[in-house]
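Q: generate a structure from the sequence data that follows.
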Amino acid sequence: MDTDRFDRRKFVKGVGAAGLVGLAGCTGGPESGGSDDEETEASTPAADGEDTEASETEASGSDTTNIGMVYATGGLGDGSFNDQAQTGIQQAEEDFDLSYDESEPDSVSQFSTYQNQYAQSTDPDYDLVSCIGFLQADALSETAPDYPDQNFMIVDSVVDEDNVGSYTFKEHEGSYLVGQLAGLLTSESFSAGESSTDSDSTNVGFVGGVESSLIAKFEAGFTAGVKAANDDIDVQTTYTGSFSDPSAGQEAALSMYSSGADIVYHAAGNTGTGVFQAARDEGRFAIGVDRDQSVTTDYADVILASMVKRVDTAVYNAAEATVDGNFEGGAVTSLGLAEEGVAAVLGDELGSEIPSEIVDAVETARQEIIDGEISVPDSPE
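A: The predicted structure is shown next:
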């Protein structure tokens, strides 16, 4: 599979990408954000007469589509959620006559400001404002009605307005697969690189960012997968309250490892970087999220797998629809295993070390979920 380029138009139509859906050793998409050597400089939309710094490809002609990106707190360089969204808009810029600007809010309170600045801008006039992350929903619910002629899209939440396209994911389905993987591996003695499990271990861990119904889907699916592998294994759960605090992630994971956990899965944005560091410190394993973090971070030596979430596809789809003039406000699109919107992807360095019978068991579960034979809970019991 080509890890340098991925045609999302084919992905959306269900052509190819078969390796991504199951367990594979590649992301199926281009690397960007925190994994690139070249940094992408964020810009702020024009407001009160200020200049707007355009994306690398300058707008050429009045027909160019302009898109504003408002990222989640935690910013670019997280090797995860925001970087995945940026991958989508970068691919859209490459494929279409499109220009984009991007903003990185430091706090939830800034979401409304950036959303409004893009909507108010006339030079350029933004055809779409992309709001990345469920924490933007409250602000967008107030912003969107004030600009009925402005199209918005939001990832990970539903905003019931005629000018907002909402994109959600079945994170619990992909999390079930990495949970099963963790449950099976922690039940036996397994070593890879400098890390190992203890066959006497009776627990694994989950570190969440901001406690919410969204992140609870990751927890619920992961726990269900672990229990399906071995009902005697417990799941330690901690929410740090932040998506941008690696120190908190490291502290939470260290506590779990010291309590006997072999493997910790995170759904915590850049906070998860601390989880990886803790795994390295303790000679244990971790599971990444949103992107193949064995590729997008410097922790391939401890990352068994990642629950990949195609935020890039949602961003790309919305951009393509805007360019084509058929963006559908008010629509809700949900992407799961069947739609190739989530996947369990084996680590680039450690994946080949995982016993084939475990890989096969997880692949069987993936198909059973798609076929409706396994129903995965989307909230913790």
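
Q: could you use CA atoms for every contact and neighbour count after this?
A: Will do.

Q: E93 reaches S99, doesn't it?
A: Yes. Counting by C-alpha atoms under 8 Å, E93 does reach S99; the two are 6.2 Å apart.

Q: strands of the protein, residue ranges please.
A: Per DSSP state E, the chain carries strands over the ranges 65-70, 98-103, 128-132, 151-155, 164-169, 191-192, 195-196, 203-208, 234-239, 263-267, 285-290, 303-309, 332-335, 342-346.

Q: may I see these arranged in CSV, with distance to L177 as well?
A: Formatted as CSV, the strands of the chain follow (distance: least, C-alpha to C-alpha, whole Å):
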stretch, distance to L177
strand 65-70, 30
strand 98-103, 33
strand 128-132, 25
strand 151-155, 22
strand 164-169, 15
strand 191-192, 20
strand 195-196, 20
strand 203-208, 14
strand 234-239, 15
strand 263-267, 12
strand 285-290, 11
strand 303-309, 8
strand 332-335, 16
strand 342-346, 6
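
Q: among these, which comes closest to P355?
A: Shortest distance between P355 and the strands of the chain, using C-alpha to C-alpha, is found for strand 191-192: 10.7 Å.

Q: let's see this one next, to set against the first:
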Amino acid sequence: MTRREKTDAARTESKTLTRRSVLASGAVLGATAVAGCLGGGGGGGGGGENGYNAAIISSPAGFDDNAFNDNALEGLEQAAEEFDLEVNSIEETQEAQYESVQADTAEAGYDLIVMVGDHHTGPLETNASEYPDQNWMLINNVIDGADNVSGWIEMNNEMSFLAGVAAGTMTQEDYSEGGGATNPDESVVGFVGGEDIPLINAFEQSYIEGAEWVNENVEVLTGYSGTFSDTAPANNLAESQIDQGADIVWHAASAAGAGVFSAAQDNERYALGVDVDQSVTEEQYQDVIIGSAVKALNEATYTVVEAVINDNFSEFVGENNLSIEQESIDFITGQALGDSLPEVLSTNIEDAKQAIVDGDVELSCGPTRC
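A: Model (predicted):
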């Protein structure tokens, strides 16, 4: 018996998925309190005579990705609205520059420096020891033995599994709301990754496992666009997968993922968002975004800067996690399509979350690599 056959009338009272305010955040990033980029001759942190300052260095995707980087920045911006805090967003898309940019930022003087993404790990292994009095926050990895680094591991494998469950569920449904339609006669879904790196490989495999968990007959087409910023390769790859029968495509390609949404819209198929509610951040595509697999990264950055301000940063040194069990990983339905989606989607997502919490699902990959 398939998972779908087990989710019939007995569980129709399962609640419809909602967009929890903390996870639906990331919609519009306010410019308030952002001091701008650290440019040539870059000045210090500022922050006022008695205030605080924080810097955030982007991943290769850069800011304005409507996903990962913006979600991290938003937590700092929220803190800036509540505390005497200035935030400096430093966009650096070249991984080769990370060691020097981290060092320059530490020299400038900040109460906290946030680094978005595992690409920063190697350089920080050097800089954490070079600048032992600097408070660092690293997203997507941990620096073992460093007593000045707060490392945050999002359970991306859990998040990806939920995306797979959503795709595997909906490709079986006869659904034609908004700007797309499924083909229930075939069970084919797609995945478009950005760079072909261990982190995104873990996204891919966990997505496949989620789709197969709920739909044993599903076929999952996968590929990599080679970029987190250029939408054209992602669009071409999604178009190819749709041509091969995929009626739902999920991306793990940061800003490049907009190319997946446009492919779905142009071909009257559907897509799934990542990291934040992309039916909000990519509102022009909301008629084809069934939902998004999300993580409360904004909560994490807010928590750490608040800890610095309250002088208890040491409580968050080492490894910290965002997970389904902590209610900081979820799948939320899109703002345009949510009310029209079949109840089986909500039921299967809730079943999958409970199965992960109960230990009934063993994922092949960890949160950052397989």
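
Q: hmm, back to that, nearest to V323 of structure 1, of the strands of structure 1?
A: Put simply, out of those the one that sits nearest V323 of structure 1 is strand 65-70, at 6.0 Å, with distance taken as C-alpha to C-alpha.

Q: Provide the aligned range in structure 2 for that closest one.
A: Counting by TM-score structural alignment, strand 65-70 of structure 1 pairs with residues 52-57 of structure 2.

Q: can you pull out the helices in the stretch 251-370 of structure 2?
A: Taking DSSP state H, counting those that start in this stretch as the criterion, the stretch 251-370 of structure 2 contains helices spanning 258-266, 278-281, 297-309, 343-358.

Q: turn these into JSON lines, columns for distance to D64 of structure 2 and mean neighbour count.
A: Written out in JSON lines, the entries for the helices of the stretch 251-370 of structure 2 read as follows (distance: least, C-alpha to C-alpha, whole Å; neighbours: other C-alpha atoms under 10 Å):
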{"stretch": "helix 258-266", "distance to D64 of structure 2": "12", "mean neighbour count": "25"}
{"stretch": "helix 278-281", "distance to D64 of structure 2": "10", "mean neighbour count": "26"}
{"stretch": "helix 297-309", "distance to D64 of structure 2": "15", "mean neighbour count": "22"}
{"stretch": "helix 343-358", "distance to D64 of structure 2": "29", "mean neighbour count": "19"}
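
Q: out of those helices, which is closest to G51 of structure 2?
A: Within those, the stretch nearest G51 of structure 2 is helix 297-309; the backing value is 9.2 Å (C-alpha to C-alpha).

Q: what number of residues lie near the aligned residue in structure 2 for I154 of structure 1?
A: In structure 2, the position corresponding to I154 of structure 1 is occupied by L138, as judged by TM-score structural alignment. A count of nearby residues for L138 of structure 2, using other C-alpha atoms under 10 Å, gives 25.

Q: show me the contacts for L138 of structure 2.
A: Taking C-alpha atoms under 8 Å, 6 or more residues apart in numbering as the contact definition, L138 of structure 2 lies against V114, M115, V116, G117, D118, H120, T121, V149, S150, G151, W152.

Q: tell me how far it lies from A24 of structure 2.
A: From L138 of structure 2 across to A24 of structure 2, the span is 23 Å (C-alpha to C-alpha, to the nearest Å).

Q: do the same with E239 of structure 2
A: 28 Å.

Q: with A253 of structure 2 instead?
A: The spacing between A253 of structure 2 and A24 of structure 2, counted by C-alpha to C-alpha, is 19 Å.

Q: ok, back up a step: in CSV: the contacts of L138 of structure 2, plus distance to T222 of structure 2.
A: Conversion of those to CSV gives the following (distance: C-alpha to C-alpha, whole Å):
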residue, distance to T222 of structure 2
V114, 32
M115, 29
V116, 25
G117, 23
D118, 22
H120, 26
T121, 27
V149, 35
S150, 33
G151, 30
W152, 27
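
Q: buried members of the residues you listed into PyMOL, please.
A: Restricted to the buried members of the contacts of L138 of structure 2, where burial is judged by 16 or more other C-alpha atoms under 10 Å, the PyMOL selection command reads as follows:
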select buried, resi 114+115+116+117+118+120+121+149+150+151+152
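
Q: and the residue nearest the centre of structure 2?
A: Centre of structure 2 computed as the mean C-alpha position; nearest residue by C-alpha atoms, centre = their mean is D275, 2.4 Å away.

Q: just tell me what it corresponds to in structure 1.
A: D275 of structure 2 maps onto D290 in structure 1 when the alignment is built from TM-score structural alignment.

Q: its match is in contact with M307, isn't it?
A: Yes. Using C-alpha under 8 Å, D290 of structure 1 is in contact with M307, at 5.8 Å.

Q: so A253 and A24 of structure 2 - more neighbours on which side?
A: A253 (31 against 25).

Q: and that one, what pairs with it in structure 1?
A: Using TM-score structural alignment as the criterion, the counterpart of A253 of structure 2 in structure 1 is A268.

Q: what sits against the spatially closest residue to its match that is not a sequence neighbour?
A: Once its chain neighbours are removed from consideration, A268 of structure 1 has its nearest residue in G209; the separation is 4.0 Å (C-alpha to C-alpha, 6 or more residues apart in numbering). Taking C-alpha under 8 Å, 6+ apart as the definition of contact, the neighbours of G209 of structure 1 are I215, Y239, T240, G241, S242, F243, A267, A268, G269, T271.

Q: quick check: the gap between the fifth one and E373 of structure 1.
A: For S242 of structure 1, the distance to E373 of structure 1 (C-alpha to C-alpha) stands at 35 Å.

Q: how about the fourth one?
A: When C-alpha to C-alpha is applied, the distance between G241 of structure 1 and E373 of structure 1 equals 35 Å.

Q: neighbour count for the two, which is higher?
A: Residue environment comparison for G241 of structure 1 versus E373 gives the larger neighbour count to G241, 16 against 11, counting by other C-alpha under 10 Å.
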